[in-house]
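Visitor: The following comprises the amino acid sequence and a computationally predicted model.
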Amino acid sequence: MPRRLGRRGAAPVARRPLAAAAATGAVVGAATSGGRRGGAGPGGRRYQMRQRMFALGDDFYITDEHGNRAFKIDGKVLRVRSTLKFETPDGQELYKIQEKIARIRDSMTIERPDGSAAAKVHNALITPLRDRWTIDVPGGADMSTKGNIVNHEYRISQGGAVVATVSRKWFRVRDTYGVEIAAGQDDALLLAITVVIDMMAHQGR
């Protein structure tokens, strides 16, 4: 049996049989966007993500399909330390990403608050039509992607099972894409992985 990324804890983080299944992102202080299409699959949730959010330099909330704030991305830190932090809505740090690393390497590490590696994303192959990425998960089964990364139409698999699906078709809001995560996964980590892939895939574009 492949090792799952993690179960949802009691904390108010959206780490539940999460499934980034249908959320809507919003800049802090702004109203949440509409334009949802359909609902998440059984046991999962969708989140709406903003493309290239690492370039915003603002705090950003990732919300679920009901408009509830699930995670906060601290973008202010990016201007000072070139770091993106994934936090609970009340500011508890979950993961962090060093933004500059993506510009100079073909791999990038997502860290826990204590600095230990939670996942390492590698760009394994780039072609005109398809990109292939691998994600090393220390202590767990590794993951891989299949699909069109640049256009945000791909899947992330682990141990032969799809753990997250990324698509722009679920939302009508411009410059956004949806992430649907299977039940029982660590939603924050999978969302951080999609952000890293977005950062690395669009560097220099």
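Guide: In hand now; what should we look at? Note that the structure is a prediction, hence the values are computed from the model and not measured.

Visitor: contacts and neighbour counts: CA atoms only from here.
Guide: OK.

Visitor: Enumerate the positions of the longest strand seen in the chain that are buried.
Guide: Ordering each strand of the chain by length in residues (DSSP state E) puts strand 117-126 first. For strand 117-126, the neighbour count (16 or more other Cα atoms under 10 Å) marks Ala117, Ala118, Ala119, Lys120, Val121, His122, Asn123 as buried.

Visitor: ok, structure two:
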Amino acid sequence: MELYIKQRVFSFRDQFSVTDAQGNQLYEVQGKAFSFGDQLTLTEINGANQIAIKQKLASWMPRYMIEQDNRVIFEVVKKFSFFKTSFDILPSNWTVEGEIFKHHYSLKDGTKELMLVKKEWLTWGDTYHVTIHDEELVLPCLAIMIVLDMVLHNNKKNQHNNMHHNTMHHHHH
């Protein structure tokens, strides 16, 4: 399934719209980035399916719960590492491979690709081209992609706050 995710630039909330190639909206993302943690819901426009993303604040590293039908189906945890950003997606053994910072990565289950995310750099605002291979997994995969995006976005915000360390800004990837 081919999806396009646009981040709306001028909005007070983190707003994403999820459309197909023709621009029909398929999913709606609503939520607030609270000062005490992000909380979003991802809803199918013409269906009852909904997923919630909640940031778990008690933990030291960014940790997000992805809930469906009030059950936590995944927990996405940013792992601490100096050289690259990597994530655990629990309880699955799914892995994120590729360049997360360049927004070009895939989500894999072993060797099987579940989702491919590519950022389109030509567009105004951020547009991601997302391919999800299994219809059943569209919502969980989208939720994981949004979590990764939020974690990176928060990273960037924190880097801006540390602008004095500008000399340290060369990324060694």
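Guide: In hand now; what should we look at? It should be emphasised that the depicted structure is a prediction, and the values quoted were computed from it without experimental measurement.

Visitor: from the buried residues of strand 117-126 of structure 1, which single one is nearest Met49 of structure 1?
Guide: Met49 of structure 1 has its nearest neighbour among these in Val121, at 18.6 Å by Cα to Cα.

Visitor: Please say which position in structure 2 the closest one maps to.
Guide: Counting by TM-score structural alignment, Val121 of structure 1 lines up with Val76 in structure 2.

Visitor: and what of Lys146 of structure 1?
Guide: For Lys146 of structure 1, the aligned residue in structure 2 is Glu97 (criterion: TM-score structural alignment).

Visitor: which parts of the helix or strand containing that match are buried?
Guide: Using DSSP states H and E, Glu97 of structure 2 sits in strand 94-99. Using 16+ other Cα under 10 Å as the test for burial, strand 94-99 of structure 2 gives Trp94, Thr95, Val96.

Visitor: So which residues of structure 2 form helices?
Guide: 138-161 (DSSP state H).

Visitor: Would you check how far apart the residue nearest the centre of it and Phe82 of structure 2 are?
Guide: Centroid check for structure 2 by Cα atoms, centre = their mean gives Ile146 as the closest residue, at 2.2 Å. Distance, Ile146 of structure 2 to Phe82 of structure 2, using Cα to Cα, to the nearest Å: 23 Å.

Visitor: And Leu40 of structure 2, by the same measure?
Guide: From Leu40 of structure 2 across to Phe82 of structure 2, the span is 29 Å (Cα to Cα).

Visitor: who has more neighbours, those two?
Guide: Leu40 (21 against 9; other Cα atoms under 10 Å).

Visitor: Just give me the match in structure 1 for that one.
Guide: When structure 1 is aligned by TM-score structural alignment, Leu40 of structure 2 is paired with Leu84.

Visitor: again, but for Leu152 of structure 2
Guide: Counting by TM-score structural alignment, Leu152 of structure 2 corresponds to Ala201 in structure 1.

Visitor: Its match contacts Asn148, correct?
Guide: No: shown here, Ala201 of structure 1 and Asn148 do not form a contact pair, counting by Cα atoms under 8 Å, at 10.4 Å.

Visitor: quick revisit: who's in contact with the closest residue to the match of Leu40 of structure 2 other than its chain neighbours?
Guide: In space, and not counting its chain neighbours, Leu84 of structure 1 is closest to Ile97: 5.0 Å by Cα to Cα, 6 or more residues apart in numbering. By Cα atoms under 8 Å, 6 or more residues apart in numbering, Ile97 of structure 1 lies in contact with Thr83, Leu84, Lys85, Thr109, Ile110, Glu111, Ala192, Val196.

Visitor: rewinding a little: next up, the contacts around the match of Val121 of structure 1.
Guide: Arg63, Tyr64, Met65, Ile66, Phe87, Asp88, Ile89, Leu90, Ile144, Val147.

Visitor: With neighbour count as added columns, please give the residues you listed in TSV.
Guide: Converted to TSV, these look like this (neighbours: other Cα atoms under 10 Å):
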residue	neighbour count
Arg63	21
Tyr64	25
Met65	23
Ile66	23
Phe87	20
Asp88	17
Ile89	21
Leu90	14
Ile144	22
Val147	24
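
Visitor: Looking at these, spot the one nearest Gln22 of structure 2.
Guide: Closest approach between the contacts of Val76 of structure 2 and Gln22 of structure 2, by Cα to Cα: Ile144, at 23.6 Å.

Visitor: And Asp186 of structure 1, what's its match in structure 2?
Guide: Match for Asp186 of structure 1 (TM-score structural alignment): Leu137.
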